[in-house]
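In: the sequence and its predicted three-dimensional model are supplied below.
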Amino acid sequence: MLSPESAATVRATLAVIGANIDDITARFYSMMFTDNPELLRDLFNRGNQANGEQRRALAGSIAAFAATLVQTPQARPATMLDRIAHKHASLNVTSDQYVIVHKYLFAAIADVLGDAVTPDVAQAWDEVYWLMAGELIGREAVLRRDAKTDWITATVIERRAETPDVVSLVLRPSVPASFLPGQYVSVVVPLPDGARQIRQYSLSCAPERGDWRITVKRVRGGDTPDGEVSNRLYEDVVPGDVLTVSAPFGDLVLRPGDTPLLLVSAGIGVTPMLSMVDHLAATGSTRRVTVVHADRSPACHAHREELERLVAALPGAGLHRWYEEGCDGAGAPANSGQADLTGLDLPDGVQVYLCGPLPFMRAVRSQLAGRGVPSSDIHYEVFGPDLWLAQD
């Protein structure tokens, strides 16, 4: 909890910090990477740095945490903190790296705001930072302890083309480790320029299968850093190759129980939902399950036939699909156009799991809110930096 003096200062300066936080974070990253180029080369996502998403995510998380401290001091933005902690644990972020971030972040604040950063202001925001860092360091330590390992190796034992732009890779980890339906692993990929970039991929099968499986989508177009890791996995990895991976992490996990489920995905966001459906089928679940998926076309729908088969194996489950470019070759009945949940039968107490592009998830969440589904019953996964912090 913030001291009363710092809480008053943060409350008085929150708007000023918020108005300048994009400039602050841009300056912060510029200084930190200039002095520590290995962080950009081997830890931070170069694509997200290039398009500005990482800066906006950092700004949003700090602003959200500070606002919570002064508006509801007894509470914490738990969903946001858990999501960041799982991501950091999967990257093997260490506590000493929080010291580095602190150094350059506060230098950036001083650079951007100048004389407005009085000793009292600096002290108050220092408290905010270390309260947030302390929460994350503690959560990450627990996650790493439970994982019992940092980086391990995994051998590719199968490669399968799912669509013209998507492949699945079945992995056999060197250290047996279970996971929860919906979780992901980080994959370390050495690149031609010597960088060691890390990306997260959802495990797209049930834990009961034993081996792991990730599904990788190639990102076409241009020479930007976006997609450099996925493209390399798509183009170069074959059975017999050995990858460096993390233990499974991720806070979007299927909760046990008998409540009805609504699993909603778009595009490659089908992967965590596929793990959940596969788990339900493998365990003989009798939960009421409704699965919704949207994609550009049936040909672009990765794991389409597998999803149909798994849903058909669940008693009373229903599958609803929408394709923007028509339904030819879709197999089972499908709908044309954008996903529309307004006509779905939603039972009381339904728990919603959601994954896909941000505009899609916002649209779905709006539809669900209009149907009276509480936001606390909607659980979501964001690929890349979490830009949906206001929904926490």
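Out: Structure received. This one's a predicted model, so the numbers in the text were calculated from it and none came from an experiment.

In: only C-alpha atoms from now on, for both contacts and neighbour counts.
Out: Noted.

In: buried ones in whichever strand or helix holds Gln123?
Out: Per DSSP states H and E, Gln123 falls inside helix 119-147. By neighbour count with 16 or more other Cα atoms under 10 Å, helix 119-147 contains the buried residues 121-125, 127-129, 131-133, 135-137, 139-140, 143-144, 147.

In: what packs against the helix or strand just after that helix?
Out: Using DSSP H and E, the helix or strand that directly follows helix 119-147 along the chain is strand 151-163. Packing partners of strand 151-163 (3 or more Cα pairs under 8 Å, 6 or more residues apart in numbering; DSSP states H and E): strand 166-173, strand 242-246.

In: next up, a second structure to put side by side with the first:
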Amino acid sequence: MPVRQRPAVGLPGLVGTARVDRRTRTLVPRLRPGDIAVLEQVDLDRATAQALVDAGVAAVVNAVPMISGRYPNLGPQVLVDAGVPLVDGIGAAGLAAVGDGRTVRLHDGSVYDGEVLLAAGRAVDAATVETELEAARGGLVTQLETFTHNSTEFLRREQDLLLHGRGVPRLHTSVAGRPVVVVVRGQDHERELAGIRRFLREQDPVLIGVGGGAEALRAAGFRPDVVVLDAHADDAELPGAATLKAARDVVVRTDRGAGRAHLESLERLGIRPSVVESAATPEDAALIVADAAEAAVIVGVGMHTTLADFLDRQRTGLASTYLTRLKVGHRLVDADAVPHLYSGRVRPWHLLLVLLAGLVALAAALSVTPVGHDWLDALADLLQGLPT
């Protein structure tokens, strides 16, 4: 639960330490419970909002609108449901006025240092989020038109990779004909991993961790066979050295023509990574690699599955996600579906129970027949004749 500090004596509102950064990727690792996150991200997405909730922030202040109206983004609803107070629209000047590490007070959509007004915005409550999300659903048509154009451009640039598999690295891990589980540190990934634990134990699938998903596998007691990284990811998003060294394959997604300078840190650890040059997201690169290796089935953990999820992700990754799903759709299964489709392997003790149940039923049937009565009488006489 977020930790909220007491307001200054005699002054209303919520008091906390401001952590300021325009880039949420670099802001989230610095947050501590009770901090007030001050950022600049229009249309706050669900993944970022969940990261803020997990960090235990006391409030979130945004320089720009939480919901612009272009599409119904899911982040504000996550924060409201978690009971995190929201303020948006303080502007670039307000963002600059709130110093990083400064103790500030939030009241009625404004940010104060004691009694001094630093920035003015608006308070965003549950009713505001509900109203604006409903209005934003009208913007889906425009977003889908843009998405169609972006998908065409992405397919034109990545047709060799998507359609012909050119540029997909060969893995040392044996994948052909085996199930593969691709884990992304996303919404509900821990719950989904717990739900397929029996499948993981009994089917011995190839485990692919994407970025922080590799650490999620380690935390659940499993060792990733393959780790897929983004060459441009921040250090906070990368798995630890022990996790990388334990994997049989490390695959790095990088932009075309980017060179190998970004691989030096891995090579210093004694790791020789494979490279996928593509504009696809690391998550989608992992699916493409598993599909090219002829996996029997691919189970996705923590991935985006609905239209709202797709639209809520970064705009640059939307076309990649859509086309990759079309490419691997005949193999891809969402982790939530696995418990409904897989009831577990038949074990010898299962057969023994069936056999015992059959014997009991047979004995009960024989006991009501004349032959059964004769056998029971003979058995009783035999038992009485035994020495005591």
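Out: Structure's in. What do you need? Only a predicted model underlies this, so the values are computations on that prediction, with no experimental measurement involved.

In: need the TM-score from the superposition.
Out: The TM-score (TM-score structural alignment, normalised by the length of the second structure) is 0.28; 163 aligned residues with a Cα RMSD of 6.1 Å.

In: so which elements touch the longest helix along the first structure?
Out: The longest helix of the first structure (DSSP state H) is helix 4-35. Secondary-structure packing of helix 4-35 of the first structure (3+ Cα pairs under 8 Å, 6+ apart): helix 53-71, helix 95-113, helix 119-147.

In: can you check what angle separates the second one from helix 4-35?
Out: Relative orientation of helix 95-113 of the first structure versus helix 4-35 (axes from the mean of the first three to the mean of the last three Cα atoms, to 10 degrees): 100 degrees.

In: now do the last one
Out: Note on geometry: by the same axes, to 10 degrees, helix 119-147 of the first structure and helix 4-35 are set 70 degrees apart in direction.

In: counting contacts, what elements does helix 119-147 of the first structure pack onto?
Out: Against helix 119-147 of the first structure (3+ Cα pairs under 8 Å, 6+ apart) you get helix 4-35, helix 53-71, helix 78-91, helix 95-113.

In: following element in sequence after the longest helix of the first structure, please.
Out: From helix 4-35 of the first structure, the next helix or strand downstream (DSSP H and E) is helix 37-42.

In: hang on, the earlier thing: among the helices and strands packed on strand 151-163 of the first structure, which is nearest Phe65 of the first structure?
Out: Closest approach to Phe65 of the first structure among these is made by strand 242-246 (27.6 Å; Cα to Cα).

In: now the element after the closest one, going C-ward?
Out: Toward the C-terminus from strand 242-246 of the first structure - assigned by DSSP H and E - lies strand 261-266.

In: give me the helices and strands touching that following strand, please.
Out: helix 270-282, strand 289-295, strand 351-355.

In: would you list these in JSON lines and tack on mean neighbour count and distance to Ser186 of the first structure?
Out: Conversion of those to JSON lines gives the following (neighbours: other Cα atoms under 10 Å; distance: least, Cα to Cα, whole Å):
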{"stretch": "helix 270-282", "mean neighbour count": "25", "distance to Ser186 of the first structure": "14"}
{"stretch": "strand 289-295", "mean neighbour count": "24", "distance to Ser186 of the first structure": "25"}
{"stretch": "strand 351-355", "mean neighbour count": "24", "distance to Ser186 of the first structure": "18"}
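
In: quick one: closest of the ones you listed to Glu5 of the first structure.
Out: Glu5 of the first structure sits nearest to strand 351-355 of all these, at 40.7 Å, using Cα to Cα.

In: tilt between the closest one and strand 289-295?
Out: 20 degrees.

In: give the other helices and strands that strand 351-355 of the first structure contacts.
Out: Applying 3+ Cα pairs under 8 Å, 6+ apart, one finds that strand 351-355 of the first structure contacts strand 261-266, helix 270-282, strand 378-381.

In: tell me which of these sits nearest to Val188 of the first structure.
Out: Nearest of those to Val188 of the first structure, taken as Cα to Cα: helix 270-282 at 19.4 Å.

In: tell me what angle that closest one forms with strand 261-266.
Out: 150 degrees.

In: so which residues of the stretch 201-350 of the second structure form strands?
Out: Using DSSP state E, counting those that start in this stretch, the strands of the stretch 201-350 of the second structure run over 206-210, 226-230, 249-254, 274-277, 297-301, 332-334.

In: as TSV, these with distance to Glu145 of the second structure and mean neighbour count would be great.
Out: Formatted as TSV, the strands of the stretch 201-350 of the second structure follow (distance: least, Cα to Cα, whole Å; neighbours: other Cα atoms under 10 Å):
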stretch	distance to Glu145 of the second structure	mean neighbour count
strand 206-210	30	28
strand 226-230	28	27
strand 249-254	28	24
strand 274-277	27	21
strand 297-301	27	24
strand 332-334	26	18
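
In: closest to Thr243 of the second structure out of the ones you listed?
Out: Of all these, strand 226-230 comes closest under Cα to Cα, at 8.6 Å.

In: returning to what we had before: and of the helices and strands packed on strand 351-355 of the first structure, who's closest to Val229 of the first structure?
Out: If we rank those by Cα to Cα, the stretch that ends up nearest is helix 270-282, at 17.7 Å.
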